[in-house]
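A.B. asks: Predicted coordinates and the sequence they were generated for:
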Amino acid sequence: MGTIKNNFQLLWLILLIVVLVNGKSINKNNNNNKNEIINVTYDGRSLIINGERKLLFSGSIHYPRTSEEMWPIILKQSKDAGIDIIDTYIFWNIHQPNSPSEYYFDGNANITKFLDLCKEFDLYVNLRIGPYVCAEWTYGGFPIWLKEIPNIVYRDYNQQWMNEMSIWMEFVVKYLDNYFAPNGGPIILAQVENEYGWLEQEYGINGTEYAKWSIDFAKSLNIGIPWIMCQQNDIESAINTCNGYYCHDWISSHWEQFPNQPSFWTENWIGWFENWGQAKPKRPVQDILYSNARFIAYGGSLINYYMWFGGTNFGRTSGGPWIITSYDYDAPLDEFGQPNEPKFSLSSKFHQVLHAIESDLLNNQPPKSPTFLSQFIEVHQYGINLSFITNYGTSTTPKIIQWMNQTYTIQPWSVLIIYNNEILFDTSFIPPNTLFNNNTINNFKPINQNIIQSIFQISDFNLNSGGGGGDGDGNSVNSVSPIEQLLITKDTSDYCWYSTNVTTTSLSYNEKGNIFLTITEFYDYVHIFIDNEYQGSAFSPSLCQLQLNPINNSTTFQLQILSMTIGLENYASHMENYTRGILGSILIGSQNLTNNQWLMKSGLIGENIKIFNNDNTINWQTSPSSSSSSLIQKPLTWYKLNISLVGLPIDISSTVYALDMSSMNKGMIWVNGYSIGRYWLIEATQSICNQSAIENYSYIGEYDPSNYRIDCNKPSQSIYSVPIDWLFNNNYNNQYATIIIIEELNGNPNEIQLLSNKIIN
């Protein structure tokens, strides 16, 4: 009988036999020794590296989504898990954030250091140059200064756009010249553009011309490796690739159109991103393994996990808008760079099994069509030894089938990989006593000591005599009506003040004598103040309608609207037209204030003076009792926490840290000057979560992130990653750290907790 045994010793015995038969070791890739020149070509079956066909497993790891010191930890674990290629974008707007004449490659933007480590760990690289990246990254990776170029149309056959794209790509290729495979580097594939085929029709004939120009220009750079274009089925001179949850059914049409191109899956969406106000999406590991096995059975030869390690949207890098700071993505390596089980270990075993049978796969052509054994049961056979048996039915009842004179039991929505009549891998099989959702965030514990040594506070309104709300400095702009926010802030801040002086009239009041503010269109979020006193908040796409309460019922006052972005759009056509801030009419009652002469200012005062750099000239107010009664407890308050690091573990390979911000509301965090990102304790509002489905290993049927979530009615994110090297400010002898917080509404910083998780690998 060929039924699966719940005994991994048998599985590994079979695998050892296969390895010995093929004369290969499981850890077989010796990619990048010294400065060896690597020759990379391809045909319709696979990528060919130095004359050898390769079955490749790739993992998306974005270098700026973790700290420098975590890179080797993550890359080593990836290599040990059977990953062959690291897939990363290069993010234009972190390298040239403010102007085309500046270049930034320090800290976790140091891409050459990242590539050096990839080579050191014997990992190839797929460099996705774009320059559009999507990636749930703010503005899709575009620097905001592009908007200021007259007549520019992004991603279009537009001379201004093509000029800027050419300059950037030429710089990248020159800057990274030593890292391309023909020069002994790890980069074996490069991508131009990104998922353009999904939007191309919105640009008409110009879109078609632009797609052709993009690959022609890319190839003119002569980097000596293949170019890919994902979701681009009208370009023959680049390898067209697939993105999605399932790509096996894409292969036949791909080969029909491009018979000389291999079938690559550049994004197997291994989970999904999370928005503020949403519960956490999860994707069952059995479904991922099922989709992988079907893709390979149909003839695929490269699979990239998007994401293999997701990491964190530090600073203001999350896109959306509304995407949370965590970019965990339910990836095999969780946000903190540690195994997310059982996804990590089962994916690793899958890679090892498939690497061992690589020659059986790639030295045989995929069958032109599967053999059907019964309804929903199909077989793909490679030579006489290897078969993939798939049950794509969704009935919960297993099927008993006959194949090659053997009897097998196959679960629904699963694939059996058979070698010499024995089951090498069953995508539905979960080892006994497996813990699901076993990852770092569920195992954090508070530091068992009172680490907060002191708390200081100051209102943003008190940081200079001009106050907040846009009064008084050279950064202010006057206009009859509100100006679009990005023109004011240049995206150097989430925050933009809109202020105007109001004298109420009879039109301002309703029949009950109340004053209501209406803003007909704004993005993404507003806090409303009158003479520095908080009135209320609203967020788009809802209409802002808010009752105002002027101090002492005054008929003259300053109306101050603090507009906020929460990540810029990362996926859309014509992103050059993207606007934020106050875009509609502003009324008090029926009194229209839209043309009432407005003052606009970028950023909070604390941001503009870089209060997060812990400048000792700030006149902080001390809270010696550290009790909530001594706190300002008003909107737009800065808090400074000095915390003790004495006795805390400093082993970066086994300890991770995070802040529990459950006692706060909404704002931003800095640790020792490093921007941790936005925090917001908004509750996930989905009414149905699937915790029980996850615990019961339910995975049958096509995955949809909207139907497979956990942690409803909890904050979308309350735990915020703090890289250990940032916590200790790159000096593990440091005895304290400084946390700076801007709280937009109210909260109790006394109850902020530093969490740790001692990892046992």
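C.D. replies: All right, it came through fine.
A.B. asks: CA only for contacts and neighbour counts going forward, please
C.D. replies: OK.
A.B. asks: which helices and strands does the helix or strand residue 487 falls within pack with?
C.D. replies: Assigning secondary structure by DSSP states H and E places residue 487 in helix 485-489. Judged by 3 or more C-alpha pairs under 8 Å, 6 or more residues apart in numbering; DSSP states H and E, helix 485-489 is in contact with strand 495-503, strand 581-582, strand 598-602.
A.B. asks: which element follows the shortest one toward the C-terminus?
C.D. replies: Moving toward the C-terminus from strand 581-582, the next helix or strand (DSSP H and E) is strand 586-588.
A.B. asks: which other helices and strands contact that next one?
C.D. replies: strand 515-519.
A.B. asks: Single out the most deeply packed of the helices and strands packed on helix 485-489.
C.D. replies: strand 581-582 (a mean of 28; mean count of other C-alpha atoms under 10 Å).
A.B. asks: For it, give me every contacting residue.
C.D. replies: With contacts defined as C-alpha atoms under 8 Å, 6 or more residues apart in numbering, strand 581-582 is touched by 482-486, 496, 519, 521-524, 563-565.
A.B. asks: Which members of these are the farthest-apart pair?
C.D. replies: Pairwise distances across the contacts of strand 581-582 (C-alpha to C-alpha) peak at 18.3 Å, for the pair 486 and 519.
A.B. asks: Can you give me the buried ones in the strand or helix carrying residue 212?
C.D. replies: Applying DSSP H and E as the criterion places residue 212 in helix 204-220. By neighbour count with 16 or more other C-alpha atoms under 10 Å, helix 204-220 contains the buried residues 206-208, 210-212, 214-215, 217-219.
A.B. asks: another one to put next to it:
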Amino acid sequence: DWGGPLPHRPAEDSAFAVARFYQRGGSFQNYYMYFGGTNFARTAGGPLQITSYDYDAPVNEYGFLRQPKWGHLKDLHTAIKLCEPALIAVDGSPQYVKLGSMQEAHVYSNGKVQTNRSMTGNGLICSAFLANIDEHKYASVWIFGKSYNLPPWSVSILPDCENVAFNTARVGAQTSIFTFESGSPSHSSRHKPSLLLPGVHGSYFSGTWWTSKEIFGTWGGESFATQGILEHLNVTKDTSDYLWYTTSVNISDEDVRFWSSKGDLPALKIDQIRDVARVFVNGELAGSQVGHWVSLKQPVQFVQGLNKLTLLSEIVGLQNYGAFLEKDGAGFRGQVKLTGLPNGDIDLTHSVWTYQVKHWNFQPHLLLLCSHFDAGVQTLH
């Protein structure tokens, strides 16, 4: 979840789990994840899900090897591959040997193995896995006529039932440290603000930051008008978290005098909003409400004549679990009305509203020009 700790599993523990799987008779290992990824744009689900799907994988979401995990698991599977003749020679379960209170061995062979004797010259195909499941103490075990020292929480792999080819707690792979630095595009790739931000007044470029004055309400050719309050997702088709609603309200001189005499303001009421609603009157922010299907009551300052009332619906992720999640919806529910008028409330629910999908500055070319990362890798031997 967003703000939660990043998952991390040591290479030694990952290797231990895989080795134990094969030791106890496993035949097909699945990694989740082996190659980390990124849930771009709106594919992360929600609510409030991070976009990274890296999960401390051996290959990270940028395509770089995460050392020593990648190298350590590669060495593990190389050792397991050496055991292949013995692994496939067993018809049934491997031979089990108790080596201590928290130590055990599993022996794969094409015949009965005398585990208290050396395997040299006996002609059998044989591989063994020696495990110490004590999390804190080293253990010395006796098998195949010799002693083996096992680190805590580890598995030693003996492809020939004699020599240790790999131990999960002993990392021989290189270690790398990744550093990520954010920076600006090179000087030659920088564009003038007039080219990057066409048609936006008040835009400027300073150092490595681009800024622009946000255009609110309806501004583009994709806007449309219809009667009634439409459901957010049905309009945006899940292409944006943002949907603008705009209508006009005519205020008389009598209304203004009424509010002045009472020293009060009218209020906009919406039965339910999700997740964020912002109210603008004549281009100025009047207020906001945050919550999951909560009511909104916002005092508004009108002037005599025609006033532009604009609502911005913002969703923060979509539900991706639970019953009837597809019916949860987004935007506004119930009545939208103005209260506190001298002649009674005005129901705006069935008024003509003009709709505009998303913010102006959510444009792909802006993201490409303004986002630039350099990755460096330092190898420790």
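C.D. replies: Good, I have the coordinates. This structure is a prediction, so every number in the text was calculated from the model and none was measured.
A.B. asks: ok, residue 235 of the second structure - contacts?
C.D. replies: Per C-alpha under 8 Å, 6+ apart, neighbours of residue 235 of the second structure: residue 357.
A.B. asks: Can you tell me what it aligns to in the first structure?
C.D. replies: Alignment note (TM-score structural alignment): residue 235 of the second structure maps to residue 488 of the first structure.
A.B. asks: Please apply the same query to residue 24 of the second structure.
C.D. replies: Taking TM-score structural alignment, the alignment pairs residue 24 of the second structure with residue 298 from the first structure.
A.B. asks: Could you measure from the corresponding residue of the first structure for residue 34 of the second structure over to residue 282 of the first structure?
C.D. replies: Using TM-score structural alignment as the criterion, the counterpart of residue 34 of the second structure in the first structure is residue 308. Distance of residue 308 of the first structure to residue 282 of the first structure, given as C-alpha to C-alpha, to the nearest Å: 14 Å.
A.B. asks: same thing with residue 168 of the first structure?
C.D. replies: Counting by C-alpha to C-alpha, the gap from residue 168 of the first structure to residue 282 of the first structure is 36 Å.
A.B. asks: Could you check which of those two is surrounded by more residues?
C.D. replies: Per other C-alpha atoms under 10 Å, whichever of residue 168 of the first structure and residue 282 has more neighbours is residue 282, with 25 against 18.
A.B. asks: what residue of the second structure matches up with that one?
C.D. replies: Aligned partner of residue 282 of the first structure by TM-score structural alignment: residue 8.
A.B. asks: For its match, give its distance to residue 69 of the second structure.
C.D. replies: 11 Å.
A.B. asks: sorry, back to before: so which bit of the second structure is the helix holding residue 212 of the first structure matched to?
C.D. replies: Against the second structure, helix 204-220 of the first structure falls on no residues (TM-score structural alignment).
A.B. asks: Tell me which helix or strand comes right after that helix.
C.D. replies: strand 227-230.
A.B. asks: Who are the packing partners of that next one?
C.D. replies: Where contact means 3+ C-alpha pairs under 8 Å, 6+ apart, strand 227-230 of the first structure is packed against strand 187-192, helix 204-220, strand 239-244.
A.B. asks: residues contacting the residue nearest to residue 742 of the first structure when sequence neighbours are not counted?
C.D. replies: Spatial nearest neighbour of residue 742 of the first structure, chain neighbours left out: residue 638 (4.5 Å); criterion: C-alpha to C-alpha, 6 or more residues apart in numbering. Residue 638 of the first structure is in contact with 457-460, 606, 740-743, counting by C-alpha under 8 Å, 6+ apart.
A.B. asks: Out of the residues you listed, which sit inside strands?
C.D. replies: 457-459, 740-743 (DSSP state E).
A.B. asks: State the distance from the aligned residue in the first structure for residue 83 of the second structure to residue 21 of the first structure.
C.D. replies: Superposed on the first structure with TM-score structural alignment, residue 83 of the second structure falls opposite residue 357. Computed with C-alpha to C-alpha, the distance linking residue 357 of the first structure and residue 21 of the first structure is 10 Å.
A.B. asks: So the two - more neighbours on which side?
C.D. replies: residue 357 (21 against 11).
A.B. asks: what about the residue lying closest to the more buried one once chain neighbours are set aside, is that helix, strand or coil?
C.D. replies: Leaving aside its chain neighbours, residue 357 of the first structure sits nearest to residue 18 (7.0 Å; criterion: C-alpha to C-alpha, 6+ apart). Here residue 18 of the first structure is recorded as helix under DSSP: H, G, I helix; E, B strand; the rest coil.
A.B. asks: From residue 471 of the first structure, how far off is residue 18 of the first structure?
C.D. replies: 74 Å.
A.B. asks: which one in the second structure is aligned with residue 401 of the first structure?
C.D. replies: Checking TM-score structural alignment: residue 401 of the first structure goes with residue 141.
A.B. asks: Verify the contact between that match and residue 99 for me.
C.D. replies: Yes. Using C-alpha atoms under 8 Å, residue 141 of the second structure is in contact with residue 99, at 6.2 Å.
A.B. asks: and the residue lying closest to residue 1 of the second structure once chain neighbours are set aside, what does it touch?
C.D. replies: Setting aside the residues directly before and after it, residue 1 of the second structure is nearest to residue 49 in space (C-alpha to C-alpha, 6+ apart), at 5.1 Å. By C-alpha under 8 Å, 6+ apart, residue 49 of the second structure lies in contact with 1-2, 317.
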